[in-house]
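> what would the 3D arrangement of this be:
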Amino acid sequence: MGILKALVASLLVSLFLFQLAQALHPNQLDATRVGTYPPLKIDCGKACEARCMLSKRPNLCHRACGTCCGRCNCVPPGTSGNYESCACYAQMTTRGNKKKCP
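Coordinates of the predicted model:
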């Protein structure tokens, strides 16, 4: 009986320490983690604002970027290109088979 209590107590302490470590370092793992539950969500508004800030058609850019970000949960860095950092974002196409995401 004493061993069971010690085992349960050590399990509870280890779970507490694990939760404490996650609370102290929430940004250690970024939004590009794959296979996590629940997946981390990025702020699509801010990410698309940065992506579309030099666009000639900002409303169109924000709308397309928002759709892509919502589906892929990532936006490539910079104002253009860099698609290799977000494969899902790069693979989305329109009905005309053109790149959907800015």
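> every contact and neighbour count from this point should use C-alpha atoms.
Fine.
> so how many other residues sit close to Asp30?
By other Cα atoms under 10 Å, 11 other residues sit near Asp30.
> dump the residue contacts of it.
With contact set as Cα atoms under 8 Å, 6 or more residues apart in numbering, Asp30 has these partners: Leu40.
> to compare with the earlier structure, here is another sequence to fold:
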Amino acid sequence: MAKLSCFSIAFFFLALVFAIEVSHVTALDATAAKYRPTGGEGSLRPEQCAGACDFRCSATSHKNPCLQYCNQCCQKCLCVPSGTSGNKEECPCYNNWKTKEGGPKCP
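From the prediction side, this is the model:
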């Protein structure tokens, strides 16, 4: 009887941990989806740029410059491409803004 009780407690604990993990992942997905623009140029309001750029720059090891340039580009273009890299064709303004040297300005 004691083994059944320990098994039941262990099963309950594992089910609880799983439920917490699933809800945490769902919350992260919902937060990320909130900052994934889908409308292209002009699809964001200026106050949404910080969140969109936080997501855009989340995978880089050069976070500060990425955030600086992303926010600058977002304020001008009101668009940030989806994902943490690539997809710049979604935002032509963001994609076509170049540095003095001719390289991409926006991350």
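> now do the strands in the second structure.
With DSSP state E, there are no strands along the second structure.
> run through the helices of it in chain order.
Assigned by DSSP state H, the helices in the second structure fall at 2-34, 49-56, 63-77, 92-96.
> ok, which of these comes nearest Lys105 of the second structure?
Lys105 of the second structure lies closest, by Cα to Cα, to one member of these: helix 63-77, at 6.9 Å.
> corresponding residues in the first structure for the closest one?
Mapped onto the first structure using TM-score structural alignment, helix 63-77 of the second structure spans residues 58-72.
> for that stretch, buried residues please.
61-62, 64-70, 72 (16 or more other Cα atoms under 10 Å).
> okay, those residues in CSV with distance to Ala87 of the first structure next?
Formatted as CSV, those follow (distance: Cα to Cα, whole Å):
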residue, distance to Ala87 of the first structure
Cys61, 18
His62, 19
Ala64, 16
Cys65, 14
Gly66, 16
Thr67, 15
Cys68, 11
Cys69, 12
Gly70, 14
Cys72, 9
